[in-house]
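Novice: Pasting the sequence and the predicted model now:
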Amino acid sequence: MSDPITPAGMAALKARYDHLFATERPQMVEVVSWAAGNGDRSENGDYLYGRKRLREIDRELGHLSRRMKDLQVVDPSRQPDKTRIFFGATIKVVDEDDREQTLTLVGRDEADAGAGRIAWNSPVAIALKGARIGETRTARLPAGERYLEVREINYPG
């Protein structure tokens, strides 16, 4: 099965691809062409940097293209059972030390733990999948077990 991604996550990947392809790459091609016309390429910093950056852009374009083909857009607002935690849910949990956290279960390409977006296949997300409000689940983390009580479950839309 392909990896899930939210519609917003896919839009962000596509925007990055479009920016690289339509803006950054043509600018770098122009710099390399200009620098190549300046004579000796072996000591031409603009030429050498431009070629290196062009390879980086092409590598990222290839990666983004492959990822977008492998991803399946899953719209969390269409989740039929909004009383349980599934992909795309935004939840509030409280741990055993009474620390509250708001988390959103997203695809791994859009995960950002610092912003509260965790990958759907992370240990915390796996422990919470299918839980309802009021349930306590145990997440097995490298630092040890963590008990999380579900306080809220929300889906977009």
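Specialist: Happy to help now that I have it. Keep in mind it's a predicted model, so treat the numbers as computed, not measured.
Novice: alpha carbons only for contacts and neighbour counts from here, please
Specialist: Will do.
Novice: any residues touching stretch 78-90, and which ones?
Specialist: Judged by CA atoms under 8 Å, 6 or more residues apart in numbering, the contacts made with stretch 78-90 from elsewhere in the structure are 6, 75-76, 91, 102-106, 120, 128-133, 153-156.
Novice: what packs against the longest strand belonging to the chain?
Specialist: Determined from DSSP state E, the single longest strand within the chain is strand 144-154. Contacting strand 144-154 under the criterion 3 or more CA pairs under 8 Å, 6 or more residues apart in numbering; DSSP states H and E are the following elements: strand 90-95, strand 136-141.
Novice: Among the contacts of stretch 78-90, which lie within helices?
Specialist: When these are checked against helices (DSSP state H), the matches are Leu128.
Novice: In strands, which of the contacts of stretch 78-90 fall?
Specialist: Using DSSP E, those in strands are 91, 102-106, 153-154.
Novice: take the one below as the second:
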Amino acid sequence: MSRAFVKEGTGELEPLPDLPVSPHPNYVTPRGLATLKARLLARQGELAALKARAERLDRLPEAAAERDIRYLEARLRTAILVEPVAQPAAEVQFGTRVVVEMEGVERAFEIVGEDEADADLGRIAPHSPLARALIGAEVGDLVVWRRPAGAVELEVVAIAPLDPGA
């Protein structure tokens, strides 16, 4: 085991540094809030299993689980729930699914909380460059998404509130 986080003489680990918390407001969808709660419960279960091990020489996994639990608890304390169905779907905003045409191809994106964002699933955080370009746009609007590979023009094809059950 690495001695970097071990207190001198006691064999106890120093708490791992906390994970960085975003400076942005912590908006969450109902799905995002449920996911955060499930992640917290899972991590608490993992920590209990780690502490129940007969052989506990390596305490680093426990420290990592404790750090993750602190992070998830902080995210839940600061969560600002936004109900997508309560939002008008006339313009792109947090909690909406937007379909755009980009270079002749239609793509769908969901604007969701940071902890729920996943580019592979088309879920983007509200402060991402793409979301910032889309927020406030209406169906038929052309918006410019400035990205490192060059600016791309997007046409907003459809807007809908996120399905709370999905």
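Specialist: It's in. Quick caveat, the model's predicted, so the values are computed rather than measured.
Novice: filter the contacts of stretch 78-90 of the first structure to the buried ones?
Specialist: Among those, those scoring as buried are 6, 75-76, 91, 103-106, 120, 128-129, 131-133, 153-155 (criterion: 16 or more other CA atoms under 10 Å).
Novice: Glu62 of the second structure matches what in the first structure?
Specialist: Per TM-score structural alignment, the equivalent position to Glu62 of the second structure in the first structure is Leu54.
Novice: what's the answer for Glu106 of the second structure, then?
Specialist: Using TM-score structural alignment as the criterion, Glu106 of the second structure maps onto Glu100 of the first structure.
Novice: any idea how far its match is from Lys92 of the first structure?
Specialist: 7 Å (CA to CA, to the nearest Å).
Novice: These two: which is more packed in?
Specialist: Set side by side, Glu100 of the first structure and Lys92 give different neighbour counts by other CA atoms under 10 Å, the larger being at Lys92 (18 against 15).
Novice: Setting aside sequence neighbours, what's the nearest residue to the more buried one?
Specialist: Leaving aside its sequence neighbours, Lys92 of the first structure sits nearest to Thr102 (CA to CA, 6 or more residues apart in numbering; 4.4 Å).
Novice: That neighbour: what's it in contact with?
Specialist: Counting by CA under 8 Å, 6+ apart, Thr102 of the first structure makes contact with 90-93, 116.
Novice: Three-state assignment for the residue nearest the centre of the first structure, please.
Specialist: For the first structure, the residue sitting closest to the mean C-alpha position, by CA atoms, centre = their mean, is Glu110 at 1.4 Å. Remark: Glu110 of the first structure carries the secondary structure label coil [criterion: DSSP: H, G, I helix; E, B strand; the rest coil].
Novice: So what does it match up with in the second structure?
Specialist: Using TM-score structural alignment, the equivalent of Glu110 of the first structure in the second structure is Glu116.
Novice: One more: Pro26 of the first structure?
Specialist: Counting by TM-score structural alignment, Pro26 of the first structure corresponds to Ala48 in the second structure.
Novice: if I look at that match, how far off is Glu66 of the second structure?
Specialist: From Ala48 of the second structure over to Glu66 of the second structure the distance is 10 Å, taken as CA to CA.
Novice: So in the first structure, which helix runs the longest?
Specialist: helix 45-70.
Novice: Mind listing what's buried along that one?
Specialist: By neighbour count, with 16+ other CA under 10 Å as the criterion, the buried positions of helix 45-70 of the first structure are 46-48, 50-51, 53-54, 57, 61, 64, 67-68.
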